[in-house]
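> Structure here, sequence nowhere to be found:
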């Protein structure tokens, strides 16, 4: 269990905070808006009404003890930048910050934070991927144009032999097969797939695109 802080509890920040709690982490949520704090208070470890642009306030909250801090401040770019500067002054190494615009991104990048988040763009990519590859329920981008994707076997592939499904995708690695509560990390090529089976596979995007045609 780790401790995280989320500064800015609008819809984006609140989602991050509650998801982290769901993963059994301690989360302190901070916002100057009383309504936002009260709406999430029962769902995270600590919710505080505070001005995150005041370094003394952040120090009093012991935010420097957090493993990482997410700055999810929305429209107020100046407040976002001030907050990041204070976090840097407090010696926090892992800072993720939401960028609202290209100038905002440029300034944050010069501050040397761990990651800059563009939630609207990221969501757009996820929606486009889901529309383009409906068999993919989740995916994670790796380096060098490679992805890990989670796919579910639908009725059309029920009874298909695993080796037949993958015969034109030999460069794709199958990492996990899940059937009900049973999970296997080593697949028998003669495995007969069943509707509802889950496969977690990894490969280059072009190979995954070719394979996706089999799932339609």
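Perfect, I can see it now. Predicted model, so just to flag it, every value in this text is computed and none were measured.

> For the rest of this, base every contact and every neighbour count on C-alpha atoms.
OK.

> residue boundaries of the strands in this structure?
Taking DSSP state E to define them, one finds strands in the chain at 3-7, 26-31, 46-49, 68-71, 95-98, 115-117, 136-141, 146-152, 173-179, 182-184, 198-204.

> Got another one to weigh against that:
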């Protein structure tokens, strides 16, 4: 379990915070609007009402306890940039920033933050991937042309082995793990037998994974 701080409690900031809490972490929410803070105070581990562009106010929050600080401020680019600078000056190293425009991205990239997020673009890509590959729950690019996909095993694949599923592309796709109820299997041989409702993680190129797609339904 880790602790995170999320600055800016619009829809994106709140959604990220609640998911982190759902995953077992603790979250400090920060917003300058008392009404927003009051609305979500029972959902967060801690709620702070302050102007995050104020470096002195940030220093009082002991942000060193946070695994990362997410700046989720929406359309106010100036506030986002000033908050980023205040965090950097306060010694915070792991800073994630939501960028709303290309100009915002360009400026933030010069400040040495850990990651810049474009929620609308990233969600658009995920939707397109899901439309292209509808039998996959999650689709993650890990670089070098490789992707990790999460596949729910349907009834048609019950009692099918990995060798039978992968067949002629078994040398090009790596089975990473199978989640079955509360168990997780990571040492997967070709004769591992799949069961309905298993969750299978595979790693491979986009072309090989798409070639596999018709066998999953």
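Good, I have the coordinates. These numbers were taken from a predicted model, which means no experiment stands behind them.

> Give me the TM-score for these two chains.
TM-score of the superposed chains, computed with TM-score structural alignment, normalised by the length of the first structure, equals 0.92; 216 aligned residues with a Cα RMSD of 1.7 Å.

> re the thing from before, just put the strands of the first structure in CSV and tack on distance to residue 37 of the first structure.
Converted to CSV, those look like this (distance: least, Cα to Cα, whole Å):
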stretch, distance to residue 37 of the first structure
strand 3-7, 11
strand 26-31, 6
strand 46-49, 6
strand 68-71, 15
strand 95-98, 19
strand 115-117, 22
strand 136-141, 30
strand 146-152, 35
strand 173-179, 39
strand 182-184, 40
strand 198-204, 38
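
> Any chance of JSON lines for the ones you listed, columns mean neighbour count and distance to residue 78 of the first structure?
Output for the strands of the first structure, formatted as JSON lines (neighbours: other Cα atoms under 10 Å; distance: least, Cα to Cα, whole Å):
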{"stretch": "strand 3-7", "mean neighbour count": "23", "distance to residue 78 of the first structure": "14"}
{"stretch": "strand 26-31", "mean neighbour count": "24", "distance to residue 78 of the first structure": "15"}
{"stretch": "strand 46-49", "mean neighbour count": "18", "distance to residue 78 of the first structure": "19"}
{"stretch": "strand 68-71", "mean neighbour count": "24", "distance to residue 78 of the first structure": "12"}
{"stretch": "strand 95-98", "mean neighbour count": "22", "distance to residue 78 of the first structure": "12"}
{"stretch": "strand 115-117", "mean neighbour count": "16", "distance to residue 78 of the first structure": "16"}
{"stretch": "strand 136-141", "mean neighbour count": "14", "distance to residue 78 of the first structure": "31"}
{"stretch": "strand 146-152", "mean neighbour count": "19", "distance to residue 78 of the first structure": "36"}
{"stretch": "strand 173-179", "mean neighbour count": "16", "distance to residue 78 of the first structure": "45"}
{"stretch": "strand 182-184", "mean neighbour count": "11", "distance to residue 78 of the first structure": "49"}
{"stretch": "strand 198-204", "mean neighbour count": "20", "distance to residue 78 of the first structure": "40"}
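
> which stretch among the ones you listed comes nearest residue 38 of the first structure?
strand 46-49 (7.7 Å; Cα to Cα).

> what's near enough to touch residue 5 of the second structure?
For residue 5 of the second structure, the contact set (Cα atoms under 8 Å, 6 or more residues apart in numbering) comprises 27-30, 63, 66, 68-70.
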